[in-house]
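>>> got a structure for you, letters missing:
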C-alpha cells in the first residue's frame, strides 16, 4: 500500500478553514517523473528543482563528453539519472513544501489518495477540539450543553408567547 505524507500550508497550525489546501504527497517511485523529468517538475511547480535538474544534467553530460565517454555510455548514465529522479521525486516535492513554510501533519497509508484522505481526516478531525462555534460536531459521550456559553443559540431561553403558555400549565411555575 502506498504511504502518503500530509502537509498543511500554515506553520502556526491548521484548522478546518485550511483543509482544502492540504497536500498529500505519495511516497515511492514516480514513473512520470522518470520518463518526463522536467515536465513533471514543471507540472508540480518545483522551480528550483527544475533549475537544479537542468544544470546538473547539462554539467553531467558536458563532463562525460569532455572525458571522452561514448554516446551509449552517456545515454546509460542519463537513464540512471532519470531513474534517480523517479525515486526522489516525492522527496523533492516535500523539500519544496518545507521551503514554503508548509509543515508535515501526518503520515497516512491508503490504497489511493482518496482512501488516504479519508483515513487522515477521520483521525485528524477527532484530534480537533478547539473549533469555535462548530454547530455540526456532536460529542455523543459528553455532557449536554449548558446555557452559560455566551453567543450560543441555546444560551437564551425561548421567548414566552404573547398569548400566554400553551399546554397543560397556564402559568409558568403554576401548580399541577
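Yes, it's here. The structure presented is a predicted model; accordingly, all values stated were derived computationally and were not measured.
>>> make it CA atoms for all contacts and neighbour counts henceforth
Noted.
>>> Can you mark which positions in the longest helix along the chain are buried?
When the chain is scanned for its longest helix (criterion: DSSP state H), the result is helix 71-99. For helix 71-99, the neighbour count (16 or more other CA atoms under 10 Å) marks 74, 81-83, 85-90, 92-94, 96-98 as buried.
>>> Could I get the contacting residues of the residue lying closest to residue 10 once chain neighbours are set aside?
Nearest residue to residue 10, sequence neighbours excluded (CA to CA, 6 or more residues apart in numbering): residue 102, at 5.9 Å. By CA atoms under 8 Å, 6 or more residues apart in numbering, residue 102 lies in contact with 7, 8, 9, 10, 11.
>>> With distance to residue 65 and secondary structure added, can I get those residues in CSV?
Putting the contacts of residue 102 into CSV (distance: CA to CA, whole Å; DSSP: H, G, I helix; E, B strand; the rest coil) gives the following:
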residue, distance to residue 65, secondary structure
7, 41, strand
8, 44, strand
9, 43, coil
10, 46, coil
11, 46, coil
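>>> another one to put next to it:
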C-alpha cells in the first residue's frame, strides 16, 4: 500500500500539549478527493464546506443553463457537467484546508502514512516527544538495523573504512 501525505492542523492559540488540545488537531489528506468526484454533494455536506457547496451548485446551474439555452454539441454538454466534479477532485482537500485556516487552525506538520491512522500515530509520537514527556511511544521498529559499531556496506560492493571488506 503506498504512503500518503497528510497535513496536521492545530489551533493557533494552543499553548499546552495535552489530551484536550490533541483532540482538536485535524488531519487532511493531500492529493485527490476521490469521493468528491463521485458523490460531490454528499462530500461537501459531510465536510461542511458551505462556500464550496454554493460554488458547486452555481456551477451546475450554469452548466444546465448553458446546455438548455446554448444549443451546444453533446460533447461540450457532457464536459460542462463533469467540470465541477473534476474541480472538486483537484481542489476539495485544499478547500478543507482553507476552511480550517478561517476557523483559526494552522498547518503545523506534514506526516506520511499508509492510512490516516498510521499518520496520526506518527504525528502524535513526535508530538509527545517534542513536548518533553517521558511516556512517548517509540515509533515503529526499523525494518533493518546494523549491530552496534558496524558501518553500513552499500549493496556489498564498497569496501568498509579501514580496509576491511
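That came through fine. All figures in this text were calculated on a predicted structure; none of them were measured in a lab.
>>> After superposition, what's the TM-score here?
TM-score for the superposed pair, counting by TM-score structural alignment, normalised by the length of the second structure: 0.71. Supporting figures: 131 aligned residues with a CA RMSD of 1.9 Å.
>>> Pick the one among the contacts of residue 102 of the first structure closest to residue 32 of the first structure.
residue 7 (22.0 Å; CA to CA).
>>> need the contact list for the residue mapped onto that closest one from the second structure.
Using TM-score structural alignment, the partner of residue 7 of the first structure in the second structure is residue 9. By CA under 8 Å, 6+ apart, residue 9 of the second structure lies in contact with 25, 26, 27, 100, 105, 106, 107, 108, 109.
>>> what about the first one, how many neighbours?
Meaning residue 25 of the second structure. The local packing of residue 25 of the second structure (other CA atoms under 10 Å) involves 16 other residues.
>>> And it, how far from residue 113 of the second structure?
16 Å (CA to CA, to the nearest Å).
>>> The second one too?
Computed with CA to CA, the distance linking residue 26 of the second structure and residue 113 of the second structure is 15 Å.
>>> rewinding a little: any residues touching the helix or strand that the longest helix of the first structure is followed by, and which ones?
As assigned by DSSP states H and E, the chain's next helix or strand after helix 71-99 of the first structure is strand 103-109. Identification of contacts with strand 103-109 of the first structure by CA under 8 Å, 6+ apart yields 1-11, 97, 116, 119-120.
>>> of all the residues you listed, which comes closest to residue 127 of the first structure?
Looking across the contacts of strand 103-109 of the first structure and measuring by CA to CA, the closest to residue 127 of the first structure is residue 120, at 10.9 Å.
>>> How about the closest one, nearest residue that isn't a chain neighbour?
residue 108 (6.2 Å).
>>> What's the one you found aligned with over in the second structure?
Counting by TM-score structural alignment, the partner of residue 108 of the first structure is residue 111.
>>> give the contact list for the spatially most central residue of the second structure.
With distances taken as CA atoms, centre = their mean, the residue of the second structure nearest its centroid is residue 29 (1.6 Å). Neighbouring residues of residue 29 of the second structure by CA under 8 Å, 6+ apart: 4, 5, 6, 7, 93, 116.
>>> taking those residues one by one, which sit in strands?
Among those, the members falling in strands are 4, 5, 6, 7 (criterion: DSSP state E).
>>> re the thing from before, ok, the residue nearest to residue 10 of the first structure to residue 96 of the first structure distance?
For residue 102 of the first structure relative to residue 96 of the first structure (CA to CA), the value is 9 Å.
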